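S.K.: here are the coordinates; sequence isn't available:
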């Protein structure tokens, strides 16, 4: 069975094609404003590849801690430069925000990306003391979920995890082997299972899974399967689809940001 349509979002979101250019414009303006204020540290390298870098945004006070946001794009597209403005909500509440890029498939495998994100979290955590909160969207939700696997992060970083919020995560990668994009992802049964968070031990750190109520059934199922496997919290944001489910990150008073940040 070909599951390509089940995991297709663009065809089912009104004016979907307008989202990436709008995100890019808003992100560029946000970085420019933060750079003028001396609160943007772009291009901090965490590895040797050109995409193995993160941008760090700083609040206007001593940071309460660090939020790491990992972008999505099915491990195939996008980079940190598209999402900068989604740091606005946590920043306004006094948290520093790190946004890494990573190498993309088919140049690397998903398991390589997982290790890159772990390296990025480690480097960002050295830059900002205090509690660490992880969040990510779609494939980024998968990647922050993978950070909770045993021995994925250095012990001193894992001990600082205060909350992990995967947003619309891919928690079972095995169905993706039946999509056209697997020609580039290159998943086989062994890697799909090893990279599926539902097969990890249930984490001891606080986790909240968030998904839009208007998302494709496959993404609702992926979120529910992670909740079932981990016995963690699940929030269904009614009326939100796969692209606007992260809008709340721009607003410090949104329900999303209030859920994300520890009291």
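M.R.: Looks like it came in fine. Keep in mind that this is a model prediction, so the values were computed, not measured. Numbering: from 1, shown residues only.

S.K.: From now on I want contacts and neighbour counts done on CA atoms only, so please keep to that.
M.R.: Fine.

S.K.: and residue 58, what is it in contact with?
M.R.: 39, 40, 91, 95, 96, 97 (Cα atoms under 8 Å, 6 or more residues apart in numbering).

S.K.: downstream neighbour of the helix or strand that the third one is a member of in the secondary structure list?
M.R.: Read it as residue 91. Element membership for residue 91, per DSSP states H and E: helix 88-92. Reading on from helix 88-92 to the C-terminus, the next helix or strand found by DSSP H and E is strand 96-100.

S.K.: Report the buried residues of that next one.
M.R.: Buried residues in strand 96-100, defined by neighbour count with 16 or more other Cα atoms under 10 Å: 96, 97, 98, 99, 100.

S.K.: another structure for you, compare them:
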């Protein structure tokens, strides 16, 4: 198998190049609306680097909890500003929604990114009371899954996690050792295993692994491996590929959003 091709999503999704500008425009319009309503706290620093910042969006009532959305991009691309509008479905359920940016490889390693996301969640959890729900897409799905490992989050924050949803996650990093992307990741065999959620203990909170039925076979495998390792929920959503699988986060009544909102 050519693993570079196997893990290439852009090369097989029709009109893939249109997704980034579409996300950017929708996210910018969303931030403007939320800012005008005084429901956006943008660029909150959780660390010392310029990318160690987060946006917090507030519902139109006292928040009943915190939902965190972690973006993907193979740990190499993107930031929170592309994905602001994906807070929509959660806000309708009374959630405060936090989206963090983080430093990218090769400037840092994947393990450093995981620590940064943990710090962002900790800071946000100290700002917003109530249950914490974690959702992430692709590399963000990996990072959300890593948050459930013992010691990644402070005990008091870990205990507050009510639901977690890795969407199209990379759960076993070992295949990436054989890709050209590893020039940026700089993974060796030990680190690839250490940063792979499939080797973590089964979490002590509800988890649903979500993936699109039209995704490439390796992403179907990665989702299944994690669901089997953790004996947790596993949804293969029909007629969704790697980029549009997150569209249902926009709909408060979608199965995806309602699953994450379960008590």
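M.R.: Happy to help now that I have it. Computed from a predicted model, the values in this text were never measured in an experiment.

S.K.: so the helix holding residue 91 of structure 1 corresponds to what in structure 2?
M.R.: The aligned range for helix 88-92 of structure 1 in structure 2 is 88-92, by TM-score structural alignment.

S.K.: Relative to the whole chain's centre, how far out is the matching stretch?
M.R.: Taking Cα atoms, centre = their mean, to the nearest Å, one finds stretch 88-92 of structure 2 lying 16 Å from the centre of the chain it belongs to.

S.K.: Give the buried residues for that stretch.
M.R.: For stretch 88-92 of structure 2, burial by neighbour count (16+ other Cα under 10 Å) applies to 88, 89, 90, 91, 92.

S.K.: repeat for stretch 187-201 of structure 2
M.R.: 187, 192, 193, 194, 195, 196, 197, 198, 200.

S.K.: now these in JSON lines, with secondary structure?
M.R.: Formatted as JSON lines, the buried residues of stretch 187-201 of structure 2 follow (DSSP: H, G, I helix; E, B strand; the rest coil):
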{"residue": "187", "secondary structure": "coil"}
{"residue": "192", "secondary structure": "helix"}
{"residue": "193", "secondary structure": "helix"}
{"residue": "194", "secondary structure": "helix"}
{"residue": "195", "secondary structure": "coil"}
{"residue": "196", "secondary structure": "coil"}
{"residue": "197", "secondary structure": "helix"}
{"residue": "198", "secondary structure": "helix"}
{"residue": "200", "secondary structure": "coil"}
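
S.K.: Residue 227 of structure 2: which of the residues you listed is nearest?
M.R.: Nearest to residue 227 of structure 2 among the buried residues of stretch 187-201 of structure 2 is residue 198, at 8.6 Å by Cα to Cα.

S.K.: hang on, isn't the closest one packed against residue 224?
M.R.: No: using Cα atoms under 8 Å, residue 198 of structure 2 makes no contact with residue 224, being 10.1 Å away.

S.K.: by contact count, what packs against the helix holding residue 91 of structure 1?
M.R.: strand 96-100 (3 or more Cα pairs under 8 Å, 6 or more residues apart in numbering; DSSP states H and E).

S.K.: The strand it packs on vs structure 2, average offset?
M.R.: Strand 96-100 of structure 1 differs from its equivalent in structure 2 by a mean of 0.2 Å after superposition (mean Cα distance after the TM-score superposition for structure 1).
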